[in-house]
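*Asks:* predicted model and sequence below, questions to follow.
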Amino acid sequence: MASDQIHPALEAMKPVARGIAATFGKNCEVVLHDLSEPSSSLIFKAGSVTNREIGAPVTNLVLEALQRYGDATKDLIGYLNRTKDGKVLKSSTIFIRDNSGKIIGCLCINFDLTEFQLAKNILEDFCQLKDLAEAGFERTQEQFARDINEVVDNVVENVLQELGKPVPVMTKEEKVKAVEMLDDRGIFLVKGAVDVVAQALAVSKYTIYNYLEEARALKGNRRAVL
């Protein structure tokens, strides 16, 4: 179709199409269709994704939309599309109307997502995370301390918070339970931890040794029963 036969509303969309394609680069194709000639409706293209040329026909989707809804057809934005050669596209079809509201053409954007889909799959695989609970550490949140004393202090604080009772009103059994929980978390592998725990529970370090012995004995008995 000669340029002087193109509707002004369609002619005005050419720089828009060119600008969109230039903005989004080599993966983007923008075409204009003049729907007065469906069999050779493609009158302008910027970029190349679908390998069509000027004079190509309108797509079956546009024909079906117009058949169903006529001039009430709504724009189709961001839908999944695929080419015969396997490209995955994000497409949009925007209908252009004359002053009376009649659809006279459409501007179609096709963005090739194939490379992005590959990158997305790689990133999704890389970003998969496992919960510590799957490895049996339901109550553990790894902490990054500046020194070992901070590690000990954090673990002691977390255990006391889990028990949910102020130290001054804790019974002996509850303190033994606290020592058992701390033992389970490996705190007594740290040199000097007994002194820290003793101070936190307001007892002597010798009492902590007794609590630790009692806690391990209780744990051994529970395992024997199981």
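*Replies:* On my side now, so go ahead. For clarity, every value in this text was computed on a predicted model and none was experimentally measured.
*Asks:* C-alpha only now, for contacts and for neighbours.
*Replies:* Will do.
*Asks:* Gln67: how many residues sit nearby?
*Replies:* Neighbourhood size, Gln67 [other CA atoms under 10 Å]: 11.
*Asks:* A further structure is provided below for comparison with the first:
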Amino acid sequence: MKKLSAEQQALLEQLKQVAQGLGETLAPFCEVVVHDLLHPKQAILAIHNNLSGRQVGDPATELGIARIADPEFPQVIANYANQFTDGRQAKSTSIGIKDSSGRYVAALCMNVDLTLFRGLQNALNQFGSVGSAAGVNESLDPAGAEAIRRRIDQFAARLATTPRSLKAQERRALMRELKESGCMEVRRAMEIVAQHLGVSRASVYSYAK
């Protein structure tokens, strides 16, 4: 492994402290990752609020490789569209860190899971609704995947949580509600539910029993 200079080592150590502070401040909505761009095959030095499933020692991303190859690569790329491996939409910001020679040493990356904010928005909408029948008479077309996702979001909102944070007993109640509403008649309904909850199809089948 390439030996770091004292300056480069200090930059990485300080960046790890910055990442820890950001991670604690932005938890649980934002993943914060420190990349060592001098060792791209084992680039990830630290990861906080792990939303992507990556681990310390994992390799650099395509963006990291691009920075390594080009010292003129933009130092800050903010709020660009990204996607986790399971399809969740994300908003990302990447900040490159250079040493005194102008070489990229590291990168600080932040990835926001937008599905968490969609769940939070639904919870706020539920909280702000008025009338005893708010939400009860809404008619959702059970013919498509989006109808299932909307109903799951609404169920989670009533519990002031997100679909991926539902507990086992809440998931069982959700499955009963989906079945009663006719949503489970949709083609590939089990797969749609599993993806939106972030669980396996086998788990969904067990909750449906």
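*Replies:* On my side now, so go ahead. Predicted model only: the values in this text are computed from it and were never measured.
*Asks:* buried sites along the helix of greatest length in the first structure?
*Replies:* Using DSSP state H, we find that the single longest helix of the first structure is helix 205-225. By 16 or more other CA atoms under 10 Å, the buried positions in helix 205-225 of the first structure come out as Lys205, Ile208, Tyr211, Leu212, Glu214, Ala215, Arg216.
*Asks:* tell me which residues are up against it.
*Replies:* Lys175, Val176, Lys177, Val179, Glu180, Asp183, Val194, Asp195, Val197, Ala198 (CA atoms under 8 Å, 6 or more residues apart in numbering).
*Asks:* contacts for stretch 11-20 of the second structure, please.
*Replies:* Stretch 11-20 of the second structure is contacted from outside by Val32, Val33, Val34, Asp36, Leu45, Ala46, His48, Asp99, Val105, Ala106, Leu108, using CA under 8 Å, 6+ apart.
*Asks:* out of the residues you listed, which is nearest to Ala173 of the second structure?
*Replies:* His48 (31.8 Å; CA to CA).
*Asks:* corresponding residue for the closest one in the first structure?
*Replies:* Using TM-score structural alignment, the partner of His48 of the second structure in the first structure is Ala46.
*Asks:* give the contact list for its match.
*Replies:* For Ala46 of the first structure, the contact set (CA under 8 Å, 6+ apart) comprises Ala17, Arg18, Ala21, Glu29, Val30, Val31.
*Asks:* again, only using 6 Å
*Replies:* Residues near Ala46 of the first structure by CA atoms under 6 Å, 6 or more residues apart in numbering: Arg18, Ala21, Glu29, Val30.
*Asks:* can you check Lys98 of the second structure too?
*Replies:* Tyr104, Val105.
*Asks:* tell me the spacing between it and Val32 of the second structure.
*Replies:* Distance, Lys98 of the second structure to Val32 of the second structure, by CA to CA, to the nearest Å: 19 Å.
*Asks:* Leu45 of the second structure too?
*Replies:* Separation of Leu45 of the second structure from Val32 of the second structure (CA to CA) stands at 11 Å.
*Asks:* now do Leu178 of the second structure
*Replies:* Between Leu178 of the second structure and Val32 of the second structure the computed distance is 35 Å (CA to CA).
*Asks:* if you count surrounding residues, which of the two has more?
*Replies:* Comparing Leu178 of the second structure with Val32 by neighbour count (other CA under 10 Å), the higher total belongs to Val32, at 29 against 21.
*Asks:* in which helix or strand does the closest residue to the more buried one other than its chain neighbours reside?
*Replies:* Computed as CA to CA, 6 or more residues apart in numbering, the closest residue to Val32 of the second structure that is not its neighbour in sequence is Met110, at 4.6 Å. Per DSSP states H and E, Met110 of the second structure falls inside strand 104-113.
*Asks:* mind listing what's buried along that strand?
*Replies:* Tyr104, Val105, Ala106, Ala107, Leu108, Cys109, Met110, Asn111, Val112, Asp113.
*Asks:* next one: stretch 63-75 of the second structure
*Replies:* Residues of stretch 63-75 of the second structure classed as buried: Gly64, Arg67, Ile68 (neighbour count, 16+ other CA under 10 Å).
*Asks:* now, those residues that are in helices?
*Replies:* Of the positions in those, Gly64, Arg67, Ile68 sit in helices, assigned by DSSP H.
*Asks:* I'm done for today, thanks for sticking with me.
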